[in-house]
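K.L.:
next one to model:
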Amino acid sequence: MPTRERPLSPHLQVYKLHTKIAPVLSISHRITGMLMFVIGTLFVVYWLGAAAYGPESFASAQAVFGSPLGYLVLFGWTVVLMYHLCNGIRHLVWDAGHQVSIAGVRLTGMVMLAAVAALTALIWIVGLAVAL
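P.N.:
Have a look, this model is predicted:
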């Protein structure tokens, strides 16, 4: 039986990542899901563990979270969380059958990235205003 030329499934060698927004956002969605889980879990476990060990340990954990590095990690986690949330909503829009054209994918990608920036900024502005 002769072999036929069969279509190949898309993969990283087929995609031109520098010209296409969809594969970059798709790969980023998976990466942010993992980062959100790992960073969030480590922070919560550290914070709860410190609370369980007593006031001195909890104060130490609070100092870590309040340090410049702690703020940077929390900011990064907020960006990751908002990215994953907004891109999940984008996928729900697609699942409803809306914006599934090439132009729609580009548009929703740009809207999603703007929403990530706006929501992250809003969270940090409100959070810092309440903290001060």
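
K.L.:
from here on, contacts and neighbour counts on C-alpha atoms
P.N.:
Fine.

K.L.:
I'd like the next helix or strand past whichever helix in the chain runs longest.
P.N.:
Using DSSP state H, we find that the single longest helix of the chain is helix 21-53. Beyond helix 21-53 in the direction of the C-terminus, DSSP states H and E gives the next helix or strand as helix 55-66.

K.L.:
residues of stretch 73-88 that come out buried?
P.N.:
Within stretch 73-88, the residues that qualify as buried are 73-87, counting by 16 or more other CA atoms under 10 Å.

K.L.:
ok, the residue nearest to the spatial centre of the chain to residue 130 distance?
P.N.:
Centroid-nearest residue in the chain: residue 80, 2.8 Å away (criterion: CA atoms, centre = their mean). As judged by CA to CA, to the nearest Å, residue 80 and residue 130 stand 22 Å apart.

K.L.:
for comparison, sequence B:
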Amino acid sequence: MTDVDLKGKRPISPHVQHSAYKVTFSMATSISHRLSGSALYAGMFFLASWLIALAMGPEAFDFVQSLWGSILGRLVLFCFTWAMMHHMLGGIRHFIWDIPAMMEKPQIEFLYVATVVGGIVLTLILWIIGYAVM
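P.N.:
Coordinates of the predicted model:
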């Protein structure tokens, strides 16, 4: 091993609360992808409760259906739908990068924006279709 003095020459990672630390769009998209994955994990409990109530009979199903039909229940379902769409598009983005394709900076930034905008647009389209067939 060489006698190189590395003390004091190593880069120091900035702390999150450091004033010079800048939140980038790619960082925010990555964090939202992780949060949407966690939200999907938690949301499966609500889907399971609906399926269990369906198996238990009409009274249990009507109770759970009234919870999901309320304003708060629909807001939770709307957020769950957004989490599914955002997480799915984030997965497609990572699949594209695994190919590897669209690896230039402008293309990468386009994929970040497409993930966020696409998640919102797909969620709205699904809910519009859902209300149209209801």
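
K.L.:
any idea what the TM-score is?
P.N.:
The TM-score (TM-score structural alignment, normalised by the length of the first structure) is 0.84; 128 aligned residues with a CA RMSD of 2.1 Å.

K.L.:
follow-up on the earlier one: of the buried residues of stretch 73-88 of the first structure, closest to residue 10 of the first structure?
P.N.:
Of all the buried residues of stretch 73-88 of the first structure, the one with the least separation from residue 10 of the first structure (CA to CA) is residue 87, at 20.8 Å.

K.L.:
what does that closest one correspond to in the second structure?
P.N.:
Residue correspondence, TM-score structural alignment: residue 87 of the first structure in this structure matches residue 90 in the second structure.

K.L.:
from what I see, that match and residue 34 are in contact.
P.N.:
No. The criterion here is CA atoms under 8 Å, and residue 90 of the second structure misses it with residue 34 at 9.7 Å.

K.L.:
picking that back up, against which helices or strands is the longest helix of the first structure packed?
P.N.:
Identification of packing neighbours for helix 21-53 of the first structure by 3 or more CA pairs under 8 Å, 6 or more residues apart in numbering; DSSP states H and E yields helix 55-66, helix 68-95, helix 102-131.

K.L.:
switch to 6 Å and redo it
P.N.:
Other helices and strands packing on helix 21-53 of the first structure, by 3 or more CA pairs under 6 Å, 6 or more residues apart in numbering; DSSP states H and E, are helix 55-66.

K.L.:
what do we get in the first structure for residue 29 of the second structure?
P.N.:
Across the alignment, which pairs residues by TM-score structural alignment, residue 29 of the second structure is matched by residue 25 of the first structure.

K.L.:
scratch that, residue 52 of the second structure
P.N.:
Under TM-score structural alignment, residue 52 of the second structure pairs with residue 49 in the first structure.

K.L.:
what count of nearby residues applies to that match?
P.N.:
If you count neighbours by other CA atoms under 10 Å, residue 49 of the first structure ends up with 14.

K.L.:
residue 111 of the second structure now?
P.N.:
By the other CA under 10 Å criterion, the neighbourhood of residue 111 of the second structure contains 22 residues.

K.L.:
rewinding a little: distance of the residue nearest to the centre of the first structure from residue 105 of the first structure?
P.N.:
Here residue 80 of the first structure is placed at a distance of 20 Å from residue 105 of the first structure (CA to CA).

K.L.:
give the equivalent position in the second structure for residue 75 of the first structure.
P.N.:
When the structures are aligned by TM-score structural alignment, the residue of the second structure matched to residue 75 of the first structure is residue 78.

K.L.:
should've said residue 117 of the first structure
P.N.:
Matched by TM-score structural alignment, residue 117 of the first structure corresponds to residue 120 in the second structure.

K.L.:
what sits closest to that match if chain neighbours are left out?
P.N.:
The spatially closest residue to residue 120 of the second structure, leaving aside those adjacent along the chain, is residue 82, at 6.5 Å (CA to CA, 6 or more residues apart in numbering).
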